[in-house]
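Enquirer: The sequence isn't on hand, but the structure is:
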């Protein structure tokens, strides 16, 4: 194809992408060699924790042409997911409610975006029969955030997420690797400046330095990626977050410009949003599978779902019904992992009960003392 034809095709790709529901489409080359050293350092520091798949493919993440031979460009897309009435503050403030990361309240974004990317690929192929493409949505070893930044979709913030000055960070990323030498877009200058709000707000201090996240400390990792026990040092810090964490995005000043999504698939399911912890904890495995069908939550499985909620119940304010529910679950639990976290939660609830009793006793003593005559 001529340079002029490639230019026209690139413009059409962006138009077609927006027609398919992507809010932004950019094009970049696939040279990520400058990121290889920092990727290796991150792996050497074991910041990926138990996510063995992060190291399994070596430097392939920074070499897209090894992942898809013949690739020359990446078409990077953005799809907004911030739902209406997100209720961030209310859910985090009420410890008896389970907080689920806002990206996970609707349908699994992998399925939604991958289908649209395949449609985009096929539409491009109608104009260019020699096209060879491969779509990705968090589904292969590829550094999607640097690619998105190179394609002009935003810059990588200090929390390691991509930020756009007109859309914040409440969006998903997807890619098409293609074998066409399309004209590329220009990266955007990083605009975080001296702001460190995301680093400061992180409950577990997982952002160990600007742009570097120690996944082993991250609540999203602990509640989603980690298969085994959640380290005790982090359990009280998790609060009522039972699937993921949004704190670094909630505090980011750029997210005041975030747009609400029009995608009905990303709107919250009523059975997941702002639900009482005890309601969620009492689900049977069959109910869990049925109510999380088509949701990204399903991939953690029922065992980890119960593990996470047990921790949140331990962090909740003391209530007799919480203790009763935990004791009943302990008696019927078959998983050692779940039992461990229920026992921890019971200990936390007992400590809160003892503290309440001690405070009540102190108040009673003070009230009695106030009523005594001075010479008593």
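Expert: Nice, I can see it. Fair warning: this is a prediction, and the values are worked out from it, not measured in the lab. Residues are numbered from 1 along each chain as shown.
Enquirer: CA only for contacts and neighbour counts going forward, please
Expert: Will do.
Enquirer: Please identify the buried residues of the top helix by length along the chain?
Expert: Counting residues, the longest helix found in the chain (DSSP state H) is helix 336-371. By neighbour count on 16 or more other CA atoms under 10 Å, the buried set for helix 336-371 is 337-346, 348-350, 352-353.
Enquirer: Quick one: residues contacting the spatially closest residue to residue 142 that is not a sequence neighbour.
Expert: Residue nearest to residue 142 in three dimensions, not counting chain neighbours: residue 61, with 4.1 Å by CA to CA, 6 or more residues apart in numbering. Listed by CA atoms under 8 Å, 6 or more residues apart in numbering, the contact set of residue 61 reads 67, 141, 142, 143.
Enquirer: By neighbour count, which of the residues you listed wins?
Expert: residue 142 (22 neighbours; other CA atoms under 10 Å).
Enquirer: list the contacts for that residue?
Expert: 60, 61, 62, 63, 64, 67.
Enquirer: got it, and residue 168?
Expert: By CA under 8 Å, 6+ apart, the residues touching residue 168 are 254, 255, 256, 257, 258.
Enquirer: Let's see that with 6 Å instead.
Expert: Taking CA atoms under 6 Å, 6 or more residues apart in numbering, we find residue 168 in contact with 254, 255, 257, 258.
Enquirer: Structure two is appended below for comparative analysis:
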């Protein structure tokens, strides 16, 4: 099975595209990652630090790897994701998470491809879809799939910024494709649109400021400085991807698994705020959203409610002030201060005792201090 046959079979297996690169050559991606971690820009994602040595080079995962077959799956949306930000009474879920979990679908197809490759060649293989310490984006750029844009994500001239990536490492020697060059030019659209200024410079991301990190990975209260900027984004952020001019060449995802489920495209904040743990798990069955848990999700929803300017959502906020999850309660206090500041001050003054969680108590005290100064 030569390189052309491998790529053809990848497409036949359901992938949009496949390219090949050497897996055992020196590259600069490892150094960039080390700088990112050393600067603390990975935030609380301690697994990046713990696995740094393995993550810095493909052979860190498997010393015998000689070639990397990089596969991509298009998940282009059928509407403009930025338009949803104007509908403030709805929650905005990142395009990739509005239906099935892509990890499951891609890994199934990759394993099918790998079995065929092993049967034809006898060569050893290992497959990866985002969950192991392997840097897919630099491999994809090295293989000619695209280039890492100024927003650090992969950009393709054929598919824009809407590609899921997977990798099959193999001990076989395959003919590599030519690497892609950078076609961003002087464009800074992805940097300029970022609501939290998460890019200290082009090609550099500070995850601690990224809304995708804050809504998904961050486990505590959302830092105050980022709450208003989150708007109605309740899971992830597509702004830097959606604004990319190269998306004009992108096609809508052909896989129905990536067409949005009706209940996950523009869900009403009032309905999301009312979900208990059982209901949350039911609504987000088979969705990546389920992995963050109802607590973080409820926190995000309350931040969105606080940014909505929708007075009809006030009852939902009052209900969540008594939520069993401290993250939800704390975010509800902030939402109350935004939707009904006078009521928030009255509640802060009239409260009979202290909250059992110090961070929730701090939210109430912040409102009380404002009232005292006023």
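Expert: Now that the structure is in, tell me what you want to look at. Everything quoted here is computed from the prediction, not taken from an experiment.
Enquirer: Now do the buried residues in the helix or strand harbouring residue 326 of the first structure.
Expert: Using DSSP states H and E, residue 326 of the first structure falls within helix 320-332. Neighbour counts using 16+ other CA under 10 Å place 322, 323, 325, 326, 327, 329, 330 of helix 320-332 of the first structure among the buried residues.
Enquirer: Also compute the angle for that helix relative to helix 336-371, please.
Expert: Here helix 320-332 of the first structure runs at an angle of 150 degrees relative to helix 336-371 (axes from the mean of the first three to the mean of the last three CA atoms, to 10 degrees).
Enquirer: which bit of the second structure covers stretch 94-102 of the first structure?
Expert: Against the second structure, the aligned range for stretch 94-102 of the first structure is residues 87-95 (TM-score structural alignment).
Enquirer: returning to what we had before: now the contacts of residue 61 of the first structure in TSV, with distance to residue 47 of the first structure?
Expert: Formatted as TSV, these follow (distance: CA to CA, whole Å):
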residue	distance to residue 47 of the first structure
67	23
141	16
142	17
143	16
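Enquirer: Neighbours of the corresponding residue of the second structure for residue 185 of the first structure, how many?
Expert: Aligned by TM-score structural alignment, residue 185 of the first structure pairs with residue 177 of the second structure. Residue neighbour count, defined by other CA under 10 Å, stands at 16 for residue 177 of the second structure.
Enquirer: before we move on, what about the one 10 residues further on?
Expert: Number of residues near residue 187 of the second structure (other CA under 10 Å) recorded here: 12.
Enquirer: repeat for residue 94 of the second structure
Expert: 19.
Enquirer: if you skip the residues just before and after it, what's nearest to it?
Expert: Using CA to CA, 6+ apart, the closest residue to residue 94 of the second structure is residue 236 (5.0 Å).
Enquirer: Please say which position in the first structure that neighbour maps to.
Expert: So residue 236 of the second structure corresponds to residue 244, using TM-score structural alignment.
Enquirer: Isn't that match up against residue 220?
Expert: Yes - counting by CA atoms under 6 Å, residue 244 of the first structure does reach residue 220; the two are 3.9 Å apart.
Enquirer: between the two, which one's more packed in?
Expert: With other CA under 10 Å as the criterion, residue 244 of the first structure and residue 220 differ in neighbour count, and residue 244 comes out ahead with 22 against 19.
Enquirer: quick one, longest helix in the second structure?
Expert: Longest helix in the second structure, counting by DSSP H: helix 102-121.
Enquirer: so after that helix, what's the next helix or strand?
Expert: That would be, after helix 102-121 of the second structure and using DSSP H and E, strand 125-128.
Enquirer: which residues of the stretch 1-150 of the second structure fall in strands?
Expert: Along the stretch 1-150 of the second structure, counting by DSSP state E, counting those that start in this stretch, strands occupy 17-22, 67-74, 92-93, 125-128, 147-148.
Enquirer: Kindly apply the preceding question to the stretch 201-350 of the first structure instead.
Expert: 207-209, 212-213, 241-243.
Enquirer: burial of the closest residue to residue 66 of the first structure other than its chain neighbours, as a residue count?
Expert: Excluding its sequence neighbours, the residue lying closest to residue 66 of the first structure (CA to CA, 6+ apart) is residue 60, at 6.2 Å. A count of neighbours around residue 60 of the first structure, defined by other CA under 10 Å, yields 17.
Enquirer: Aligned to residue 60 of the first structure, what sits in the second structure?
Expert: Residue 60 of the first structure maps onto residue 54 in the second structure, by TM-score structural alignment.
Enquirer: quick one: that match and residue 30 of the second structure, what's the gap?
Expert: With distances taken as CA to CA, to the nearest Å, residue 54 of the second structure is found 10 Å from residue 30 of the second structure.
Enquirer: before we move on, what about residue 272 of the second structure?
Expert: Counting by CA to CA, the gap from residue 272 of the second structure to residue 30 of the second structure is 40 Å.
Enquirer: Same check on residue 319 of the second structure?
Expert: 48 Å.
Enquirer: again with residue 367 of the second structure
Expert: 45 Å.
Enquirer: Span of stretch 153-170 of the second structure from start to end?
Expert: 25 Å.
Enquirer: do stretch 237-252 of the first structure as well
Expert: End residues of stretch 237-252 of the first structure are separated by 20 Å (CA to CA).
Enquirer: What of stretch 296-307 of the first structure?
Expert: First-to-last distance for stretch 296-307 of the first structure - CA to CA - comes to 17 Å.
Enquirer: Trace that stretch over to the second structure and give me the residue numbers.
Expert: Residue span in the second structure matched to stretch 296-307 of the first structure, by TM-score structural alignment: 288-299.
Enquirer: Could you list the buried residues of that stretch?
Expert: Buried-residue list, stretch 288-299 of the second structure, by 16+ other CA under 10 Å: 288, 289, 290, 294, 295, 296, 297, 298, 299.
Enquirer: what's the answer for stretch 198-209 of the second structure, then?
Expert: Quick answer for stretch 198-209 of the second structure (16+ other CA under 10 Å): 198, 199, 204, 205, 206, 207, 208, 209.
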